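S.K.: The following comprises the amino acid sequence and a computationally predicted model.
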Amino acid sequence: MKTSRIAAAAAVAGSAVLVLSSPAFAHVSVQPEGAAVKGGYAVVDFKVPNERDDASTTKLEVTFPTEHPLASVMPEPISGWTVKVTKSKLAKPAEMHGETITEAVTKVTWTATGKGVEPGYFQKFPVSVGMLPTDADQLVFKALQTYSDKDVVRWIEVQKDGEEEPENPAPTLTLTSASASGATAEDASDKTETTASDSTSSSADSSDTTARVLGVVGIAVGAAGVAYGVLAGRRRTTV
C-alpha cells in the first residue's frame, strides 16, 4: 500500500515537472545558418515548435526591429505557406552604409494554406537579412504564433540582464563581430596540424609493423637455412 502511494506521488511529481518545463522547449526562436556577422548578410531561421496537442500552428507574424532597420529582407518560399512582407516608413530616417533609409521591412507574415505545423512537429522559416547593424550585439524579433483554434501566443517579452527568462521570450538573434572569423581560421589550422600529426603517427606505426614482419621473415629464412645445412651434413656422413 505504501509502495503504491510512493509510486503515485512520484508519477504526479514527474508530470508536474514535464508540465512546468515543457514551455522552455517550445519557444519560437531565431538562429543564424552559420554566423550573423555585424555589417554583413545572413540567413536566419525562425523555428516554430507546436506546443499544443490539440491544435496546429497556422500563422506566424514576426516584427522586425525599427531601431536597427534592415534594408534587405527576403523570405525563402515554403511549401504549404504563403508569405507577406510588410514595409513601413521609419519614424526617423536611418543612415546605412552611406545611404539614407526612409522605409524598411517591419513585419513578415506566414500563413498556412494547409494543416500548418501539426502537434508533435516544428517548422523553420528561413529569411535572408542584411546588412546587419555594426552598433548592436543582438536583434530582437517579436513574434505572434496563431493556432487553428484561434488562440494566439505572443512571444514579445524581452530578456533583461540579471533576470530570469520571461514566460514568453521574444526571439533574439545574437550578432558576432567580424574578428570572430579569425577563430575559424585558427580552428582550421589546428585541425590541419592534428590531421598531419595523425598521418605521421600512422606512417610511423606502418613502418614499425613492416619492420617486424621483415624481421620475422628473416628469422624464418635463417632457420630454414640452418635446417638445410644440418640435413646436408648428415647426408655426407652417411655416404
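M.R.: On my side now, so go ahead. In this text, all values refer to a predicted model and were calculated from it rather than measured experimentally. Numbering: from 1, shown residues only.

S.K.: can we go C-alpha only for contacts and neighbour counts from here?
M.R.: Fine.

S.K.: what's in contact with the top strand by length along the chain?
M.R.: In the chain, ranked by residue count with DSSP state E as the criterion, the top strand is strand 81-96. Under the contact criterion Cα atoms under 8 Å, 6 or more residues apart in numbering, strand 81-96 has outside partners 66, 69, 75, 77, 100-114, 116.

S.K.: Which members of the residues you listed are classed as buried?
M.R.: 66, 69, 75, 101, 103-112, 116 (16 or more other Cα atoms under 10 Å).

S.K.: Use this one as the comparison:
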Amino acid sequence: MRSLVTRRTATAAALAATALLATAAPAFAHVTVQPGTAAQGGYTAVAFRVPDESDTASTTKLEVTLPADHPVASVATEPIPGWTATAEKTKLATPIKTDDGDEITEAVSKVTWTADAGTKIAPGQFQDFRISLGPLPTDTDKVVFKALQTYDDGNVVRWIDEAAAGQPEPQHPAPTLTLTKAAADGDAHHPDAAPTTAAAESTSDTAARVLGIAGIVVGIIGGALGVLGLRRRTGDRS
C-alpha cells in the first residue's frame, strides 16, 4: 500500500513541476528587446533577441517595424556576419526638429534582416539583432516594435500583440522598450551612451526569474518527499 501511495505522490509532484516549467517557459521564448529599458530623449543601442521555437524549421528572416506615431530620427544597424540588413524609410507627416534647428522629413520605419545562403537560426538557438537609435521620444513611456519572424518552412510568426494593463500576456507579444525619465546629468542624451545599467537590470531580472522557478520546483519536490517520509513513519509506528 505504501508503495502505491509513494508512486502516486511522486507522480503528482512531477506533474506539478512539469506544469510549472511549461507555464514559465514561454516567457523566455518570445522575441524581446534587450535591454528592456532606456531613457526618454536619449540615444541607446538595443538588440532584438530572436529564439527559434520550432522543432524542425530554422529562422531565416526578421522584420521589425518602428512606430510611426513616435518616429526616431537616427537608426543604424550593427553588421552581423551571414545576415543582410535593409532599412525602409517613410516620409513623416510632421517633420522632426533637431537640436541644431534642422528638420528631418523622413525616418526609418522598418528594418529587415535576411539570412544569407547557409545562414540560419537553428532550433534551440537564438540570435541578437542590434540597432542604435535616438533620440527616443519624450511623450510616451514605451516604444512598441512589431516584429515578423520567418521560418524556412514558410511559417511566419507575428510578434505584434500589445499587452493590456491588468490582462494576461498575449500569446505573441510585440517587443516593447520601456522608457524612463532622462538622467539629470544628461548622459542619456549622448549618442555613445551605453545602457549598462538597464542591461544589468534585464540580466538580473532574467536570472531572478530562473532562480525563482527553480526554487518553486525544488519546493514542490521537497514537500512531496516530506509527505512520503511522514506517511512512512506513521506506517512504521502502526
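M.R.: Everything's here; your move. Since the structure is predicted, the reported quantities are computational estimates derived from the model, not experimental observations.

S.K.: where does the TM-score land?
M.R.: Taking TM-score structural alignment, normalised by the length of structure 2 as the basis, the two superposed chains have a TM-score of 0.67; 182 aligned residues with a Cα RMSD of 2.5 Å.

S.K.: Now do the longest strand of structure 1: distance to the chain's middle.
M.R.: The chain centroid and the centroid of strand 81-96 of structure 1 are separated by 28 Å under Cα atoms, centre = their mean, to the nearest Å.

S.K.: which one in structure 2 is aligned with V153 of structure 1?
M.R.: In structure 2, the residue equivalent to V153 of structure 1 is V157, according to TM-score structural alignment.

S.K.: what do you get for E167 of structure 1?
M.R.: Aligned counterpart of E167 of structure 1 in structure 2: Q171 (TM-score structural alignment).

S.K.: That match: how many residues sit nearby?
M.R.: The burial count assigned to Q171 of structure 2 is 14, neighbours taken as other Cα atoms under 10 Å.

S.K.: Okay, it and G212 of structure 2: tell me how far apart.
M.R.: Distance of Q171 of structure 2 to G212 of structure 2, given as Cα to Cα, to the nearest Å: 22 Å.

S.K.: Spell out the residue ranges of the helices in structure 2.
M.R.: For structure 2, applying DSSP state H gives helices covering 2-24, 196-237.

S.K.: Let's have the ones you listed in a markdown table, adding distance to V64 of structure 2 and mean neighbour count.
M.R.: Listed next are these as a markdown table, based on distance: least, Cα to Cα, whole Å; neighbours: other Cα atoms under 10 Å:
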| stretch | distance to V64 of structure 2 | mean neighbour count |
| --- | --- | --- |
| helix 2-24 | 25 | 14 |
| helix 196-237 | 21 | 14 |
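
S.K.: mind putting these in JSON lines, distance to Y43 of structure 2 included?
M.R.: Converted to JSON lines, those look like this (distance: least, Cα to Cα, whole Å):
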{"stretch": "helix 2-24", "distance to Y43 of structure 2": "33"}
{"stretch": "helix 196-237", "distance to Y43 of structure 2": "13"}
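
S.K.: OK, contacts around T146 of structure 1?
M.R.: T146 of structure 1 is in contact with T57, T58, K59, L60, V152, V153, counting by Cα under 8 Å, 6+ apart.

S.K.: Buried members of those into ChimeraX, please.
M.R.: Selecting only the buried members of the contacts of T146 of structure 1 in ChimeraX, with burial defined as 16+ other Cα under 10 Å, works like this:
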select :57,58,59,60
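
S.K.: Could you identify the most distant pair in the contacts of T146 of structure 1?
M.R.: T58 and V153 (11.9 Å; Cα to Cα).

S.K.: Give the intersection of the neighbour lists for these two.
M.R.: Here T58 of structure 1 and V153 have Q145, T146 as joint contacts, going by Cα under 8 Å, 6+ apart.

S.K.: show me what contacts E76 of structure 1?
M.R.: Taking Cα under 8 Å, 6+ apart, we find E76 of structure 1 in contact with F125, P126, V127, S128.

S.K.: And the first one? What does it align with in structure 2?
M.R.: In structure 2, the residue matched to F125 of structure 1 (TM-score structural alignment) is F129.

S.K.: what's the spacing between its match and P71 of structure 2?
M.R.: Taking Cα to Cα as the measure, F129 of structure 2 falls 20 Å from P71 of structure 2.

S.K.: Please apply the same query to G235 of structure 2.
M.R.: In this structure, G235 of structure 2 and P71 of structure 2 are 71 Å apart, going by Cα to Cα.

S.K.: counterpart of V37 of structure 1 in structure 2?
M.R.: In structure 2, V37 of structure 1 lands on A39 (TM-score structural alignment).

S.K.: Surely that match touches A188?
M.R.: Yes - the pair formed by A39 of structure 2 and A188 meets the contact definition of Cα atoms under 8 Å, at 6.2 Å.

S.K.: more crowded one of the two?
M.R.: For A39 of structure 2 versus A188, neighbours defined as other Cα under 10 Å are more numerous around A39 (25 against 22).

S.K.: State the distance from that one to T176 of structure 2.
M.R.: Taking Cα to Cα as the criterion, A39 of structure 2 is separated from T176 of structure 2 by 14 Å.

S.K.: Any idea how many residues pack against H27 of structure 1?
M.R.: The local packing of H27 of structure 1 (other Cα under 10 Å) involves 20 other residues.

S.K.: Distance-wise, check the aligned partner of it in structure 2 relative to D141 of structure 2.
M.R.: Alignment of H27 of structure 1 against structure 2 is given by TM-score structural alignment, with H30 as its counterpart. According to Cα to Cα, H30 of structure 2 and D141 of structure 2 sit 21 Å apart.

S.K.: now swap in E78 of structure 2 and tell me
M.R.: E78 of structure 2 sits 25 Å away from D141 of structure 2 when distances are taken as Cα to Cα.

S.K.: again, but for A73 of structure 2
M.R.: Distance, A73 of structure 2 to D141 of structure 2, by Cα to Cα: 18 Å.

S.K.: If you count surrounding residues, which of these two has more?
M.R.: Regarding A73 of structure 2 and D141, a neighbour count based on other Cα under 10 Å identifies A73 as having more, with 20 against 15.
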